[in-house]
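# Pasting the sequence and the predicted coordinates here, then a few questions.
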Amino acid sequence: MVMAEKIAVLGAGSWGSTLANMLVENGHSVMLWARNQEQVDRLNTEHRNPEYMKDLVYSDQLVATTDMRAAVKDASVLLIVIPTKGLRQVAHQLDQLLGELRQRPLIIHATKGLEQNTYKRPSEMLEEEIAPDHRRGIVVLSGPSHAEDVAIKDMTAVTAASTVLDNAKEVQKLFSNSYFRVYTNDDVIGAEFGAALKNIIAIGAGALQGLGYHDNARAALITRGLAEIRRLGVAFGANPMTFIGLSGVGDLVVTATSKNSRNWRAGYQLGQGQKLADVIQNMGMVIEGVYTTKAAYELSRKRQVKMPITEALYEVLYSGKDIKDAISQLMSRDLTSEIE
């Protein structure tokens, strides 16, 4: 029996609110922080979050707040589910609060992306912004896990990655239940690169379907996309085996094959001929893969890592290249070995 913990969840989007609800159902005391007062009021009174999870009725024991101090106070565990571009700011605010409250919780994050210009992974941003004496450790939670499926208790398996395995095991116990299974891993670099870069390939997979391509094309893209993800991750010290695990191929497959993925949906709309600006505006939620494509492209150039699919998508997203021309060029590149 897992002992009940006071847990603060920062970020009330689809994934953050769903995980918060599941943690309540696992027997923990959870406060969910969000910036939007209307969203918080609706969660507390109607137990709904329709902008993100229109069909989920949340536990009446889940408490939402716009007061970060109230959420964090006395929490032994903090779960951060913030888009990449807002993570550093929230972490900085959190560091000040933890110093004032004299708390040292375990930090878990479920953010999937790379910071623009610095190319930092989420755990690196957290390490820079949250002082060591304000945290017990940092754990990455990632894997093939659409919020919509977890909300209906579909069987799900994810990875908790930490350089300190005991911290990963603590997260494993907090989250695991009859339908949500957590495995441990000590490869934080691999887990974070897998989580971030799969969103790029998901955009490509959606675009292929939007253009009318079929299963063969999607399978080729996913497989060769995984090769690119592995190459870049290994260049930064990741364990290549991580990329055939849940936070690698697992997360890639679910994101690149499902309409629940906003990255896939964005790619599909691009394939159908919509403009990127319109796709972003109509989505209403952050499309991490759009920003990760730019970061990964620039990073691959700096490290001289071959990422032809990422490069092609970068040219489509940021240089206005016609997507059909990009595919044609990918297919007509010099022939090479699969092992390269």
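That came through fine. Residues are numbered from 1 along each chain as shown.

# alpha carbons only for contacts and neighbour counts from here, please
Fine.

# Remind me what the helix or strand harbouring residue 71 packs against, helices and strands.
Under the criterion of DSSP states H and E, residue 71 resides in helix 68-72. Counting contacts by 3 or more Cα pairs under 8 Å, 6 or more residues apart in numbering; DSSP states H and E, helix 68-72 is packed against strand 6-10, strand 29-33, helix 84-101.

# If we use 10 Å, what do you get?
The contact analysis (3 or more Cα pairs under 10 Å, 6 or more residues apart in numbering; DSSP states H and E) places helix 68-72 against strand 6-10, strand 29-33, strand 63-65, helix 84-101.

# Can you list the buried residues in stretch 51-59?
Neighbour-count burial for stretch 51-59 flags 52, 53, 56, 58, 59 (criterion: 16 or more other Cα atoms under 10 Å).

# Over to stretch 161-170?
For stretch 161-170, the neighbour count (16+ other Cα under 10 Å) marks 161, 162, 163, 165, 167, 168, 169, 170 as buried.

# Endpoint to endpoint, it covers what distance?
Length of stretch 161-170, first residue to last, Cα to Cα, to the nearest Å: 11 Å.

# Need the contact partners of it.
Contacts to stretch 161-170, defined as Cα atoms under 10 Å, 6 or more residues apart in numbering, come from residues 2, 77, 106-108, 123, 136-142, 159-160, 171-172, 174, 182-192, 247.

# need the contact list for residue 250.
Contacts here follow Cα under 10 Å, 6+ apart; on that basis residue 250 touches 142, 143, 144, 145, 157, 158, 194, 195, 198, 243, 244.

# try it against this one:
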Amino acid sequence: MVLNTQKISQHTVSVIGSGSWATAMVKMLADNKLEKEIFWWVRKEEDIEYINRYRHNPTYLSAVEVKLEENHVLSDARQAIRSTDIVILNTPAAYLKLALQGVEKPDLEGKIIVSAIKGIIPDENLIVGEYLNQTYDVPLDHIVVIGGPCHAEEVSQEKLSYLTFASKDLDKAQIVADLLSNRYINANISDDVLGVEYGAVLKNIYALAGGICHGLGYGDNFQAVLVSNAIREMEFFVQEIDPADREINASVYLGDLLVTAYSQFSRNRTFGNMIGKGYTVQSAQLEMNMVAEGYYASDCIQSIIHKNELEMPICNMVYQVLYNHQPATFEVSKLAKKLT
């Protein structure tokens, strides 16, 4: 059955994922004043028991109170999805397929599917919207993509933040924006789905680059040049992939890049900083105990760069360091000569 967004007065929403961003999104939904019913898929049974008993996620953003009705925290993703008309996917991109195991095409039929994921599905090398369309036959105009700049940690502290909701169907983007807006979340609407998705992927790679350079001892002067080159490289890439009339200095592109490149909460910058200081990829991953989307994205984006014969020196530097195990000092030194 096709969802008729004009006739639904109360939405049912499921959040698929249990990390920091998913926890923050449950909080955003609960703090919104519109009438709705919220279901939350959490992977670990012990976490579900803890949440039901103490109303907090024991692993991520543990200070956030979980304001859900009884029995609305579920271990079965398919059950959570089938109970709702709006599905918010909020796992690391590399783990999305695992989260959706057992979910079938009819389970997503007619629903608004929202991607709050800022990464690429590794094996298929697809952004999330394309993956949903090709794997589950979700129509592109039923997909809404959420872009930043917005760190979960600041949302948990109710610091004023801005999100962009992008869809080919602006009415659906508005529905999702209305459900997630509240006194500390402001919403923008966009039809630039590919630009928002690819921009979110690229800014993680550029934050990794900034972290690598910081770990090597490069200062703020160099970081400013790196980021100003990064936004131009991002614009070049998205225009090559999807030519459109977009304003690259908008908050969803430049703003998200800035906060990810500079914020203390940026796991991609933190990961890159550790690499710059001499950590191996494996040791950095173990110490962080969190997913840095830019690591997986670097490999995927490099394939697209190669396929389209694009010149992307910052992305190339990150790839050479992370995947070809080239010395960071050498690769950043080469990069520095190309920056302007």
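Looks like it arrived, so ask away. Worth saying up front: this structure is predicted, and the values here are computed from it rather than measured.

# picking up where we left off before, selecting buried members of the contacts of stretch 161-170 of structure 1 in ChimeraX, what would you type?
Buried members of the contacts of stretch 161-170 of structure 1 can be picked out in ChimeraX with the line below, counting by 16+ other Cα under 10 Å:
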select :77,106,107,108,123,137,138,139,140,141,142,159,160,171,172,174,182,183,184,185,186,187,188,189,190,191,192,247
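
# The residue sitting nearest the centre point of structure 1 - nearest residue in space that isn't next to it in sequence?
In structure 1, the centroid-proximal residue (Cα atoms, centre = their mean) is residue 112; its distance is 2.9 Å. Spatially, and ignoring its direct neighbours in sequence, residue 112 of structure 1 is nearest to residue 196 (4.7 Å; Cα to Cα, 6 or more residues apart in numbering).

# what's the counterpart of the one you found in structure 2?
Under the alignment (TM-score structural alignment), residue 196 of structure 1 pairs with residue 201 of structure 2.

# again with residue 294 of structure 1
In structure 2, residue 294 of structure 1 lands on residue 299 (TM-score structural alignment).

# Look at the nearest residue to its match once chain neighbours are set aside and say how many residues are nearby.
Nearest residue to residue 299 of structure 2, sequence neighbours excluded (Cα to Cα, 6+ apart): residue 319, at 6.5 Å. Using other Cα atoms under 10 Å, residue 319 of structure 2 has 24 other residues around it.

# cool, and residue 249 of structure 2?
Neighbour count of residue 249 of structure 2, defined by other Cα under 10 Å: 12.

# in the stretch 151-300 of structure 1, which spans are helices?
Using DSSP state H, counting those that start in this stretch, the helices of the stretch 151-300 of structure 1 run over 165-175, 188-211, 215-235, 251-256, 262-271, 276-283, 288-303.

# What's the first helix or strand after the last one?
Think helix 288-303 of structure 1. helix 308-319.

# tell me what that next one is packed against?
Looks like helix 308-319 of structure 1 contacts helix 188-211, helix 215-235, helix 262-271, helix 276-283, helix 288-303, helix 323-331 (3+ Cα pairs under 10 Å, 6+ apart).

# Just name the most buried of those helices.
Comparing these by mean neighbour count (mean count of other Cα atoms under 10 Å), helix 188-211 ranks first with a mean of 28.

# Give me the mean deviation of that helix from structure 2.
Compared with structure 2 after the fit, helix 188-211 of structure 1 shows a mean deviation of 0.9 Å (mean Cα distance after the TM-score superposition for structure 1).

# now that helix against helix 262-271, angle please.
With axes from the mean of the first three to the mean of the last three Cα atoms, to 10 degrees applied, the angle from helix 188-211 of structure 1 to helix 262-271 works out at 30 degrees.

# before we move on, the earlier item: please convert the helices and strands packed on helix 68-72 of structure 1 to a markdown table, extending it with distance to residue 132 of structure 1.
Output for the helices and strands packed on helix 68-72 of structure 1, formatted as a markdown table (distance: least, Cα to Cα, whole Å):
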| stretch | distance to residue 132 of structure 1 |
| --- | --- |
| strand 6-10 | 19 |
| strand 29-33 | 23 |
| strand 63-65 | 26 |
| helix 84-101 | 10 |
